[in-house]
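Q: have a look; sequence and predicted model below, questions after that.
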Amino acid sequence: MTPSTEILNWLVIGFEQPTGSLTEFFYYDKHDREFFSIMAVDYFMLDEEMNIAGNVTTNYSKTQTNTLVERMKKIENDDPSIIPVPRVTLDDPKNVMQQFLGTLSDQKLIDRLNQQTQTQNYKTKFDFYFEDETEELIKQNWEKAKSTFLHQQIDTFLNLNNINIAHSTLWVVDSEGSISIDLTKDSNSTLIIDKTKTKKRWWKFWQ
């Protein structure tokens, strides 16, 4: 897999996330020309001043921690060098799904998939869920239609922001890591957030 292909796969995952998902957020750093994501649990590392909290320990490397904190501060301050990767709007998936339904001839399948289209909401992943007996060609055609749409959206995003992925990199944290938070200084109580169990970075499934 080439670096550019890896970035495109990563962007597809970012674009097709449900609009209501608060697990992982995708960005581009114009200064470093680097794509990166922030996990929601990363914010547990910070205190009210956006610094590493005194009661927090993490197995991130020092370099990784510093990069995360610097970027989270920039995001908090609306730094123009950090560009959020957008997600498709709620109407976009419905329109693409409806267009795909127009290519089908099996009325029972159309009715079943149309119901999925109508129930598409901000918590729902942009996808159809086919039954096992559905023809493989239909599934492949849907994946092609969805991929074409998402890549068109990605191309528009890259062009509008003058981003050349051939000259960009994808920031990868070496360790998924865990974050430990002492809940009180007067006891041994500790909250441990194991990020490997909380959420595996979705784009890694594409590798």
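A: Received the coordinates, thanks. Numbers count the residues shown, from 1 in each chain.

Q: only C-alpha atoms from now on, for both contacts and neighbour counts.
A: Will do.

Q: helices of the chain, start to end?
A: In the chain, the helices defined using DSSP state H lie at 3-15, 62-76, 91-101, 107-118, 136-160, 195-198.

Q: what's the fifth one in contact with?
A: Residues from elsewhere that reach helix 136-160 (CA atoms under 8 Å, 6 or more residues apart in numbering): 11, 12, 15, 16, 96, 100, 130, 164.

Q: now that helix: buried residues?
A: 142, 146, 150, 151, 153, 154 (16 or more other CA atoms under 10 Å).

Q: okay, these in CSV with distance to residue 41 next?
A: CSV is the format used below for the buried residues of helix 136-160 (distance: CA to CA, whole Å):
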residue, distance to residue 41
142, 34
146, 30
150, 27
151, 29
153, 28
154, 26
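
Q: give me the number of residues near the closest residue to residue 196 other than its chain neighbours?
A: Leaving out its chain neighbours, the residue that sits closest to residue 196 by CA to CA, 6 or more residues apart in numbering is residue 176, at 5.7 Å. The number of residues packed near residue 176 is 16, by other CA atoms under 10 Å.

Q: structure B:
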Amino acid sequence: MTTQEQIYNWLIMGLQQSPVKFSEVFYYDKRDNQFFSILMTDYFLFEKNGDLAKEASSSYSENTLKLLTDRIRRINIDSNVIALPRLGSDGDDYVLQAEAFLNLNAINIDESTIWEVEESGSINTKLQ
């Protein structure tokens, strides 16, 4: 499978996400030319200010944690981080929707990658 086919598959998976159930959210980072997603459980690793929680730990590598921290901090404040719309499974033509997303945001998939993250394994945190 080509990189372009992988990106289209990733986009279609993201577009098919329910607009009301959030277990994973899909984004594109124009700064890094990279598609990525954030699992809702990943947020347990962070304080409200975006710093890593002292009581939390995961099996992510140090590099993954650095990039995850950067992206979580930037999601709501950086216009270079674009959320993929969540259309659900209502029968839309997802290939056309993916193409529209790419065109609307001037994304060149030949210059883009998908962030490959190692499995998180487990996240441990102290809830108060």
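A: Okay, I see it. In this text, all values refer to a predicted model and were calculated from it rather than measured experimentally.

Q: now the TM-score, please.
A: Between these two chains, after superposing, the TM-score reads 0.93 (TM-score structural alignment, normalised by the length of the second structure); 128 aligned residues with a CA RMSD of 1.5 Å.

Q: follow-up on the earlier one: the helices of the first structure into CSV, with extra columns for distance to residue 32 of the first structure?
A: Formatted as CSV, those follow (distance: least, CA to CA, whole Å):
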stretch, distance to residue 32 of the first structure
helix 3-15, 15
helix 62-76, 11
helix 91-101, 31
helix 107-118, 39
helix 136-160, 16
helix 195-198, 25
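
Q: tell me which of the buried residues of helix 136-160 of the first structure is nearest to residue 84 of the first structure?
A: residue 154 (12.4 Å; CA to CA).

Q: how close does that closest one get to residue 85 of the first structure?
A: Plainly put, residue 154 of the first structure is 9 Å away from residue 85 of the first structure if you go by CA to CA, to the nearest Å.

Q: one step back: how about the residue nearest to residue 196 of the first structure, what's its match in the second structure?
A: Matched across to the second structure, residue 176 of the first structure falls on residue 120, judged by TM-score structural alignment.

Q: ok, residue 40 of the first structure next?
A: Residue pairing (TM-score structural alignment): residue 40 of the first structure is matched to residue 40 of the second structure.

Q: tell me the contacts of that match?
A: Residues counted as contacts of residue 40 of the second structure (CA under 8 Å, 6+ apart) are 22, 23, 24, 25.

Q: and those residues as CSV, adding neighbour count and distance to residue 33 of the second structure?
A: CSV is the format used below for the contacts of residue 40 of the second structure (neighbours: other CA atoms under 10 Å; distance: CA to CA, whole Å):
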residue, neighbour count, distance to residue 33 of the second structure
22, 11, 24
23, 11, 23
24, 14, 20
25, 18, 17
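
Q: and in the first structure, which of the residues you listed remain?
A: Retained in the first structure (both residues aligned by TM-score structural alignment, their matches' CA atoms under 8 Å) from the contacts of residue 40 of the second structure: 22, 23, 24, 25.

Q: residues touching the last one, list them.
A: Right, the one you point to is residue 25 of the second structure. Neighbours of residue 25 of the second structure in contact, by CA under 8 Å, 6+ apart: 14, 37, 38, 39, 40, 83, 84.

Q: again, only this time at 7 Å
A: Shown in contact with residue 25 of the second structure (CA atoms under 7 Å, 6 or more residues apart in numbering): 37, 38, 39.

Q: separation between it and residue 127 of the second structure?
A: From residue 25 of the second structure to residue 127 of the second structure the distance is 23 Å (CA to CA).

Q: now swap in the second one and tell me
A: Counting by CA to CA, the gap between residue 23 of the second structure and residue 127 of the second structure amounts to 19 Å.
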